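[1] Next come a sequence and a model predicted from it.
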Amino acid sequence: MRAYIFIAMVAMVATYLYTPLIRHLAIQLGAVGEVRARDVHTVPTPRMGGVAMLLGFITAMFFASRLNFLQGEFRQNHQAWVVMAGAAMICLLGVADDVWDLDWMLKLAGQLLISVFVAWGGLQIISLPIGGLLTASPMISIAITALLIVVSINAVNFVDGLDGLAAGIVAIGGIAFGIYSYVLSRQQVSYASMATLVDVAMVGICLGFLLHNWHPAKLFMGDSGSMLLGYLITCASIIITGRLDPATINTSAYVPAFMPILLPVLVLFLPVLDMLMAITRRLRKGQSPMHPDRMHLHHRMLRIGHTVQGAVLILWGWAALIAFSSMFLLFFRFVDVLIGFVVLAVLLTIATLYPYFKRMGPGAHSNDGVLPKSNAPKHVQESGRA
């Protein structure tokens, strides 16, 4: 455990130190988020923060490769190198989008190619934990893996709409999944786990970047950051879940990962929900699934009267409730987890809707869905394209 905490600290400090340098580089390259019609921020802000996060991740992995506890994970197979290569490529694709604002179809094609490369390089879902069911062929395994990576990449990109929102949600999901993967790794001969390593390094870069990205943000993570985070958390899930043998794992510990495809959805529930709602909404209007609008979850939170910080904290709360509830099944009875989930869900629902009920109460004046002037953000992130 101490080794993982050390790696997380290295990732956090490195990312924190790299970020001001990347902010200066972003300004020099013209990667500045100008205010657009669909945006809610009013101040042009540099993006490309994903580059600082990538450098922080690679730095942490370099330190990990020098630790006796984790050296074997780098020597036994080439998964670590595949993960880092894919991270570099997905980040560079995001940088191109941050600088030149790529067409969504071109960006999606790039995501697919990179995901296929990573799957072809050995990062695959080989078995599904349903009675030890094996994938029918290597090609199907590559296709399932690539699809899962692309979905997660775009889910995080969709939710990247307020200062600190995406980094916080991914960090919360990463902490929950990191605890889960660590518990599973302790059932093996060696406690060292590449999945846990990738996860804690990812949590570290999120925390380091958050110190610069909290409202008002000095730098946006941009697509280079949101796509990188979606990629990394999925890689950690695939590494540990795609090769699990159900016969070797205690049933009670296996419940949270009944299917590898569901695990990333649990830790990224809000991003996936936001993405599915946006796609459905746009298709009903006859628009492209990537057509931008102002109806994301964070837009709705601001519209009913939340401040930027308040909206982010409440959405973090929902993410933590969903992610940790699955992880708590490792330690507590299902009934106890369910009771705790319901109680906290009620409290979060009250907190979520409080500004709305306050405005609609006796003597209150309706704003007809317009954000109250007192809460109108003066500097709010909206770096995602969708």
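    Good, I have the coordinates.
[2] hey, let's count contacts and neighbours off CA atoms from now on
    Fine.
[3] Tell me which stretches of the stretch 1-150 of the chain form strands.
    In the stretch 1-150 of the chain, the segments counted as strands under DSSP state E, counting those that start in this stretch are 32-33, 45-46, 127-128, 133-134.
[4] List of residues touching the second one?
    Same thing as strand 45-46. Strand 45-46 has contacts (C-alpha atoms under 8 Å, 6 or more residues apart in numbering) with 23, 26-27, 30-34, 218-220.
[5] Number of residues surrounding Met76?
    Actually, residue 76 is Gln rather than Met. 9 (other C-alpha atoms under 10 Å).
[6] can you check Asp103 too?
    Neighbour number of Asp103 under other C-alpha under 10 Å is 11.
[7] Over to Phe334?
    Count around Phe334 with other C-alpha under 10 Å applied: 15.
[8] Same check on Arg281?
    If we define neighbours as other C-alpha under 10 Å, then Arg281 has 15 of them.
[9] Please report the distance of it from Ile169.
    23 Å (C-alpha to C-alpha, to the nearest Å).
[10] List the contacts of Ile169.
    Contacts of Ile169 (C-alpha under 8 Å, 6+ apart): 268, 315-316, 319-320.
[11] gap between stretch 271-286 and the chain center?
    18 Å (C-alpha atoms, centre = their mean, to the nearest Å).
[12] buried residues in that stretch?
    271-275, 278-279, 282 (16 or more other C-alpha atoms under 10 Å).
[13] now do stretch 64-71
    Buried residues in stretch 64-71, counted by 16+ other C-alpha under 10 Å: 64-65, 70.
[14] cool, and stretch 20-37?
    So, applying 16+ other C-alpha under 10 Å, buried residues of stretch 20-37: 20, 22-23, 26, 31-33.
[15] can you list the strands of the stretch 1-150 of the chain in a markdown table and add distance to Tyr16?
    A markdown table is the format used below for these (distance: least, C-alpha to C-alpha, whole Å):
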| stretch | distance to Tyr16 |
| --- | --- |
| strand 32-33 | 20 |
| strand 45-46 | 16 |
| strand 127-128 | 38 |
| strand 133-134 | 42 |
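[16] A further structure is provided below for comparison with the first:
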Amino acid sequence: MNVLGIIASGVAALFITVVLAKGVRRTALGSAAGRDPGGRPSRAGVVRRLGGATLVLGVGAAAAAGWGLGAAGDHGRAVTGLLAGAGTVAVLGLVHDVRPLGIPLRVAVQTAAATLAVCLAGLSPVAGVLAVIWIVLVTSAFALLDTADGVLATVAAVTAAGLLACAAVDGRSGLALLPAVLLAGLIGFLLHNWHPARVRPGACGSLFTGFLLAASGVLILVAA
């Protein structure tokens, strides 16, 4: 296991997320609070919900750096597919945060992203279908957790720690990389998301997090 590469990636995810979240927080504080006269969310409210984008950028950049350092090991193809799928749902969530989208469209995009990740993971047809269903369900479930300060990030951090432990026991660096950087990024995000939350993950952060956890869990289970 490329321990140094994983540690370096985790530190990078923590640092990038903290810095970016702080920037979003300052922007939100500098905007008008509450709602505008027309009853629509204020700019400050929108900015606070876009905090999830900082988590996506921090984790994504760190994971890419870890992949470049060889931390993905023999699982580079699977890691690439997982990141591509997670990035797709993150963009979906970002758009939804700014302009709400319908459920059918969101489910369709999540299904396509899960299918991409599963295909690059090399699962059998039956296992692949079950994996896609699992990933979509978990991703959607995490979108419902963004209801109270720190809840989603805390649940996700505990889950990521469990997945990291499972991957580490088997010595699979590629599969330990993503839970590691996600855990570090979530810790950095929690510094600004804990009660009272200054930034929120929004659909962007919640969908990205749920997808990464669900897909990583599938890959770790299959490789066990």
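    That came through fine. All values derive from a computational prediction rather than experimental measurement.
[17] Would you give the TM-score for this superposition?
    The TM-score (TM-score structural alignment, normalised by the length of structure 2) is 0.83; 213 aligned residues with a C-alpha RMSD of 2.8 Å.
[18] Just the ones of the buried residues of stretch 271-286 of structure 1 in helices?
    Within the buried residues of stretch 271-286 of structure 1, residues falling in helices by DSSP state H are 271-275, 278-279, 282.
[19] so where do the helices sit in structure 2?
    Under DSSP H, structure 2 gives helices at 3-29, 43-49, 51-68, 76-98, 103-121, 125-143, 151-169, 173-193, 202-223.
[20] Tell me which of those helices is the most buried.
    Scoring the helices of structure 2 by mean neighbour count under mean count of other C-alpha atoms under 10 Å gives helix 173-193 as the most buried, with a mean of 27.
[21] Mind reading off the mean deviation between that one and structure 1?
    Compared with structure 1 after fitting, helix 173-193 of structure 2 deviates on average by 0.8 Å (mean C-alpha distance after the TM-score superposition for structure 1).
[22] which bit of structure 1 covers that helix?
    Aligned by TM-score structural alignment, helix 173-193 of structure 2 falls on residues 193-213 of structure 1.
[23] where's whichever residue in structure 2 pairs up with Ser224 of structure 1 relative to Leu14 of structure 2, distance?
    Alignment note (TM-score structural alignment): Ser224 of structure 1 maps to Cys204 of structure 2. Distance, Cys204 of structure 2 to Leu14 of structure 2, using C-alpha to C-alpha: 18 Å.
[24] Now Met194 of structure 1: closest residue in space that isn't a chain neighbour?
    Glu73 (6.2 Å; C-alpha to C-alpha, 6 or more residues apart in numbering).
[25] Ok, Leu67 of structure 1 next?
    Ala3 is the one closest to Leu67 of structure 1 (C-alpha to C-alpha, 6+ apart), at 7.9 Å.
[26] Would you confirm that that neighbour contacts Arg66?
    No: judged on C-alpha atoms under 8 Å, Ala3 of structure 1 makes no contact with Arg66 at a distance of 11.1 Å.
[27] Looking at the strands of the stretch 1-150 of structure 1, which is nearest to Tyr180 of structure 1?
    strand 127-128 (17.7 Å; C-alpha to C-alpha).
[28] Go ahead and name everything in contact with stretch 127-141 of structure 2.
    Residues from elsewhere that reach stretch 127-141 of structure 2 (C-alpha under 8 Å, 6+ apart): 107, 110-111, 114-115, 118-119, 206-211, 214-215, 218.
[29] Swap in 6 Å and give it another go.
    The contact list for stretch 127-141 of structure 2, computed with C-alpha atoms under 6 Å, 6 or more residues apart in numbering, reads 114-115, 118, 207, 210-211, 214-215.
[30] Now for the residues you listed: which two are most distant?
    Every pair of the contacts of stretch 127-141 of structure 2 checked by C-alpha to C-alpha; the farthest is Val118 and Leu207, at 16.9 Å.
[31] Onto which residues of structure 2 does the one helix or strand Ile314 of structure 1 maps to map?
    Using DSSP states H and E, Ile314 of structure 1 falls within helix 308-328. Using TM-score structural alignment, helix 308-328 of structure 1 lines up with nothing in structure 2.
[32] Mind giving me the packing neighbours of that helix?
    Contact here means 3 or more C-alpha pairs under 6 Å, 6 or more residues apart in numbering; DSSP states H and E; on that basis helix 308-328 of structure 1 packs against helix 165-185.
[33] try it again with 7 Å
    Counting contacts by 3 or more C-alpha pairs under 7 Å, 6 or more residues apart in numbering; DSSP states H and E, helix 308-328 of structure 1 packs against helix 165-185, helix 262-267, helix 297-303, helix 334-360.
[34] and the third one, what does it pack onto?
    So the one you mean is helix 297-303 of structure 1. Helix 297-303 of structure 1 packs on helix 308-328, going by 3+ C-alpha pairs under 7 Å, 6+ apart.
[35] got a list of contacts for the helix it packs on?
    Applying C-alpha atoms under 7 Å, 6 or more residues apart in numbering, the external contacts of helix 308-328 of structure 1 come out as 165, 168-169, 172-173, 176, 180, 215, 256, 266-267, 269-270, 298, 301-302, 337, 341, 352, 377.
[36] Kindly recompute the last result at 8 Å.
    162-165, 168-169, 172-173, 176-177, 179-180, 215, 256, 266-270, 298, 301-302, 337, 341, 344-345, 348, 351-352, 375, 377, 380.
[37] Return the set of buried residues in it.
    Buried, per 16+ other C-alpha under 10 Å, within helix 308-328 of structure 1: 308-309, 311-328.
[38] whereabouts in structure 2 does the host helix or strand of Tyr254 of structure 1 align?
    Using DSSP H and E, Tyr254 of structure 1 sits within helix 251-254. Using TM-score structural alignment, none of the residues of structure 2 align to helix 251-254 of structure 1.
[39] and that helix, how far from the chain's centre?
    25 Å.
[40] ok, now stretch 167-175 of structure 2?
    With C-alpha atoms, centre = their mean, you get 19 Å for stretch 167-175 of structure 2.
[41] Now check Ala157 of structure 2 against structure 1: what is it aligned to?
    Aligned partner of Ala157 of structure 2 by TM-score structural alignment: Ala171.
[42] State the distance from the nearest residue to that match once chain neighbours are set aside to Leu229 of structure 1.
    Closest residue to Ala171 of structure 1 apart from its sequence neighbours, by C-alpha to C-alpha, 6+ apart: Val203 at 4.8 Å. From Val203 of structure 1 over to Leu229 of structure 1 the distance is 9 Å, taken as C-alpha to C-alpha.
[43] Return every residue with contacts to both of the two.
    Val170.
[44] For His192 of structure 2, give its distance to Gly202 of structure 2.
    14 Å.
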